[in-house]
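K.L.:
output the structure for:
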Amino acid sequence: MKSLFSGFYSFYHKIKGKIAFYPSLFALSGLLFAFLMMFLEDRGISDYLSENIPVLVVSNGDTAHVILSACITGLISMMVFSFSMVMVLLNQASTNYSPRLLPGLISDHKHQIILGIYLSSILYCIFILFYIQPTGAEYEVPGFSVLLGVLATVICIYAFIYFIHTISQSIQITFILDDIYLSAKKRLHQVLEWDENAPDSFPETSGWYEYYNKDSGYFRDINRDKLLEFCKDKKSMIDILPVRGMFALQGIPLFRSKKALTEQEIQKVFTYFHFSREELVSTNYVLAFKQIAEVLAKAMSPGINDPGTAMNAIDYLTELLRIRMRLSDHSFICENGKAYAQERVVKFDELLYNLIASIRTYCKNDIVVVQKIGQMFDYLQKQEAKESSYYQTLKTEAERLLYDAHHSLDNKSDQDVIRRMANNLGVELKFGQGDVNE
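P.N.:
Reported below is the predicted structural model:
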């Protein structure tokens, strides 16, 4: 039973980010509601309402046909237009910002729910239209069901207005950056809670039993609670080898166990790992850093040249790096201060190097953006850090950035600004035998 539940949980995690997930659920609910109304119509709900509240019942068959046909036609037109707007949003985000943003935009529940409302209303109206039996003067019109179809169409109109509002916001880069930031911030605070009472070390695992991946895909998430329960039941410890967000190829080592596991236990542990073909910030905060850095780099590329967007991206990066500095370079699944499993994480120095390396390439020629990044380093050096080595990492990356900027900027005044920034950050920029700080 537990294995079945774990399999369902893993399947749910795979499909809930798909663009068709919520629309399919709403469409099914609209279909079921139509059958429910047919059942109630057979029990005489319209007759009862026509006797007590006649204003709520449509009594003319031709009128009911016209109303439902108009509702269906209008709803289909709105749905097609809405889908077209979603495609425009995705195309613009991919072209102007970064293709990595697409999974996050596709998984936006607001747009999925609105499309689901359209589908459920269309299916409801279609089946109620089929239910009307044109048998001359003897047929009975499901008047109350027709009224509900009209109300569903009115709801769809208001949903369409809200959709236009949200889609006009979603296409703005400030909204996209803010959404990435909020998702990453939420995830980072969740990791901070896990890291609060975690131990400082984990046993050496090189001699443990090693088990290999049987599938391939991005290592998206792991069911921490189930894995913790498994380790406690088996009185074992597990070392998770791939980094979250990494593309785990088939046949690579997936985890190590302190105790040997049976084939059934191995399969059980595999169900705790969630793989997918896409990456989401909600399960991997490192992706937020990559996305914001790519937006920044693309904004400063020669084809776009948008320093304003780059400055906004630096602000969001600064805040996320501040929170990341409060985390250690280790992640444990523990209970009451005892670690039962270990996760690999992207270390702070690797994270910062990959961020600044891509930014240096496109931003080193713009003194205004370089100054903004220098302010970021100055701010981060004054923040609380989980490990003292983080401060040296900040100095090292600041030195690399200012070194490249000094070589790229020919203006003497700009070079003086670089020197002042280096002095302020406590960085020594050495070129050959000389020193620009002398």
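K.L.:
every contact and neighbour count from this point should use C-alpha atoms.
P.N.:
Fine.
K.L.:
tell me where the longest helix sits in the chain.
P.N.:
With secondary structure taken from DSSP state H, the chain has its longest helix at helix 61-96.
K.L.:
could you say what helices and strands it packs with?
P.N.:
helix 102-106, helix 109-131, helix 143-170 (3 or more C-alpha pairs under 8 Å, 6 or more residues apart in numbering; DSSP states H and E).
K.L.:
quick one: the first one to chain centroid distance?
P.N.:
It stands for helix 102-106. 7 Å (C-alpha atoms, centre = their mean, to the nearest Å).
K.L.:
what's next to the helix or strand where residue 322 lies, contact-wise?
P.N.:
In the assignment (DSSP states H and E), residue 322 maps to helix 307-324. Residues from elsewhere that reach helix 307-324 (C-alpha atoms under 8 Å, 6 or more residues apart in numbering): 173-174, 177-178, 181, 184-185, 188-189, 289, 292-293, 295-297, 299-300, 348, 369, 372-373, 376, 380, 383.
K.L.:
now stretch 335-346
P.N.:
197-199, 202, 227-228, 231-232, 236-244, 286, 329-334.
K.L.:
what of stretch 24-33?
P.N.:
113, 116-117, 119-121, 123-124, 127.
K.L.:
of all pairs in those residues, which one is the farthest apart?
P.N.:
Farthest-apart pair in those is 113 and 127; separation 21.2 Å (C-alpha to C-alpha).
K.L.:
which residues in the stretch 301-438 of the chain form helices?
P.N.:
Secondary structure of the stretch 301-438 of the chain (DSSP state H, counting those that start in this stretch): helices at 307-324, 348-363, 367-381, 389-408, 412-425.
K.L.:
and residue 118, what does it touch?
P.N.:
75-76, 78-79, 156.
K.L.:
following up with a second sequence; could you model it the same way so I can compare the two?
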Amino acid sequence: MRTPRKLAAHYRAIVSSIGFYPAIIITLLLCLAMLLASIEYHELVMALKSQWPMLFVADLDTAKTVLNILAGGLISLTVFSFSMVMVVLNNASSTLSPRVLPGLITMKSHQYVLGVYLGSIVFTLVTLMNIHAENGDTQPPSLGTFIALMLGLYALALFVFFIHSISRSIQVDNVLNTLFSQTQQQLQAIAQAQQPDIAKKRPDYTQWYHIKSPQAGYFKGVHTQQLSKILAQHDLELVVEIEPGFFCVEGFPYLAVNKDISDDSELCEQICKCSVFYIEEYIGDHYSYGIRQIAEIAIKALSPGINDPGTAVKAVDMLSILIITRLRIADHNYTLLHSEEEAAPRLWFYEPSVATLLEDNFDPIRHYGREDTTILVNLLEALKNILFVCDGNKAYVDALYRYVQATVFDAEHNITNPYERKRINEMLERVNEVAQRRGDDVHLALSPQQQN
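P.N.:
From the prediction side, this is the model:
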């Protein structure tokens, strides 16, 4: 019997496959072709054909010709469309980021178009085989031919849509806007669901018992409702000690539970089965994956082969907005059972801290853009904006100032042009103004000795 974790992994692999929707559409059109084949020469269908003769092919050779042309044309259309998909995926991987590929592959519109193409081919071939003698005369499958012709025309219309959609999907602005929108929705959903009073009640789990990872892999999260039900049944509290995206080795202590359940191997196995491990990064799993994909697009844009600082600037601006939204979320998140009203949650897990998000996403941008004044000024402006809205959390403020100082250090040692250093100092003056409004004793500036 398959475990829930294996079933969940197979479900994820099937749903994320480019052939998921095409397989469904092919099956439906195959069933339709078989249904029409069974009623093609029924009395009611023959009466319908006699009433509307202009819609149905009466000549056998004409029907064969139409069906052969449709089958060949649809096959050529499908091959061309699949080739375009491969080109788009290769281009996205080389110019944007390999991590955006799962999102492009699972675009429902492209899967639907390819499914209609393949399903129309199957329908046409099955209809072509449905030619047999009836009362001594060979009659064409005119009803099936008419439906096949309609599917062919519909496929041509979808081809025009497909060309438009596939050309837009590779444009970096559209990719960034999609990633930003989906990530922002994830952050806002968490912020709206959290209750600050409950988030502050996180238990002290330093002396709790640990559950070890059952396998090696990238930890993506837990099935929260399923795990909460198990915890409620056994009166347990649990803290997930690692963040999404953390690479676990087998046997790594990643869960903390308030009771010693090491003797109950079945219960430990049930809890571990609620954990999710896989490689792909889907924004729907956690907002940090969307933030990372935006950052990697910015890093790729700064590479010498692409050299697109405008894209990097836009990505940094988007990252600053996402981190500002992240400030509204408590570092320790929780889950309550939907079916029960509990005074306190039983399941707790970490959210990536602001310092972690800055280090994982801003650090590579700062490293590859440290000789570009535009990028450094943009980073300082983004940090200034985050500082402006950051209030009440000293750890966040300290992390932001540390990152500002790291950016100043890079500018100090890599920017020698007096004009460019003046631009950076002007932005640092704005940062200092925000610090003064906050009451922070901070004064940042490039050393004047190197400006002459």
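K.L.:
tell me which residue of the second structure matches up with residue 320 of the first structure.
P.N.:
Aligned by TM-score structural alignment, residue 320 of the first structure pairs with residue 322 of the second structure.
K.L.:
ah, wrong one, I meant residue 338 of the first structure
P.N.:
Residue 338 of the first structure maps onto residue 344 in the second structure, by TM-score structural alignment.
K.L.:
give me the number of residues near that match?
P.N.:
The number of residues packed near residue 344 of the second structure is 14, by other C-alpha atoms under 10 Å.
K.L.:
and what of residue 42 of the first structure?
P.N.:
Using other C-alpha under 10 Å: residue 42 of the first structure sits among 13 other residues.
K.L.:
cool, and residue 322 of the second structure?
P.N.:
Count around residue 322 of the second structure with other C-alpha under 10 Å applied: 23.
K.L.:
likewise the one 4 residues further on?
P.N.:
Here the number of neighbours of residue 326 of the second structure (other C-alpha under 10 Å) works out to 23.
K.L.:
give me the nearest residue to residue 146 of the second structure, chain neighbours excluded.
P.N.:
residue 56 (6.2 Å; C-alpha to C-alpha, 6 or more residues apart in numbering).
K.L.:
which position in the first structure aligns with the one you found?
P.N.:
Aligned partner of residue 56 of the second structure by TM-score structural alignment: residue 57.
K.L.:
and its match, how far from residue 358 of the first structure?
P.N.:
Separation of residue 57 of the first structure from residue 358 of the first structure (C-alpha to C-alpha, to the nearest Å) stands at 65 Å.
K.L.:
please say which of the two ends up with more neighbours.
P.N.:
Neighbour count, other C-alpha under 10 Å: between residue 57 of the first structure and residue 358, residue 57 has more, with 22 against 15.
K.L.:
if I pick the more buried one, what's in contact with it?
P.N.:
With C-alpha under 8 Å, 6+ apart, residue 57 of the first structure has these contacts: 46, 49-50, 143-144, 146-147.
K.L.:
of those, keep whichever come out buried.
P.N.:
46, 50, 143-144, 146-147 (16 or more other C-alpha atoms under 10 Å).
K.L.:
wait, what's in contact with residue 303 of the second structure?
P.N.:
residue 368.
K.L.:
what residue in the first structure is paired with it?
P.N.:
Checking TM-score structural alignment: residue 303 of the second structure goes with residue 301.
K.L.:
what number of residues lie near the aligned residue in the first structure for residue 377 of the second structure?
P.N.:
Matched by TM-score structural alignment, residue 377 of the second structure corresponds to residue 371 in the first structure. A total of 15 residues lie near residue 371 of the first structure under the criterion other C-alpha under 10 Å.
K.L.:
one more: residue 134 of the first structure?
P.N.:
Considering only other C-alpha under 10 Å, residue 134 of the first structure is surrounded by 14 other residues.
K.L.:
list the residues that contact it.
P.N.:
residue 61.
K.L.:
how close does it get to residue 128 of the first structure?
P.N.:
13 Å.
K.L.:
between those two, what contacts are shared?
P.N.:
Contacts common to residue 134 of the first structure and residue 128, judged by C-alpha under 8 Å, 6+ apart, are absent.
K.L.:
re the thing from before, give me the PyMOL select line for the contacts of residue 118 of the first structure, limited to the buried ones.
P.N.:
The buried residues among the contacts of residue 118 of the first structure can be selected in PyMOL (16+ other C-alpha under 10 Å) with this line:
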select buried, resi 75+78+79+156
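K.L.:
out of the contacts of residue 118 of the first structure, which two sit at the greatest distance?
P.N.:
Most distant of these, by C-alpha to C-alpha, are 76 and 156, 10.8 Å apart.
K.L.:
could you measure from the residue lying farthest from the centre of the first structure over to residue 72 of the first structure?
P.N.:
What lies farthest from the middle of the first structure is residue 137; by C-alpha atoms, centre = their mean that is 56.6 Å. Relative to residue 72 of the first structure, residue 137 of the first structure is positioned 25 Å away (C-alpha to C-alpha).
K.L.:
residue 430 of the first structure too?
P.N.:
Counting by C-alpha to C-alpha, the gap from residue 430 of the first structure to residue 72 of the first structure is 72 Å.
K.L.:
before we move on, what about residue 283 of the first structure?
P.N.:
Taken as C-alpha to C-alpha, the span from residue 283 of the first structure to residue 72 of the first structure is 39 Å.
K.L.:
with residue 43 of the first structure instead?
P.N.:
26 Å.
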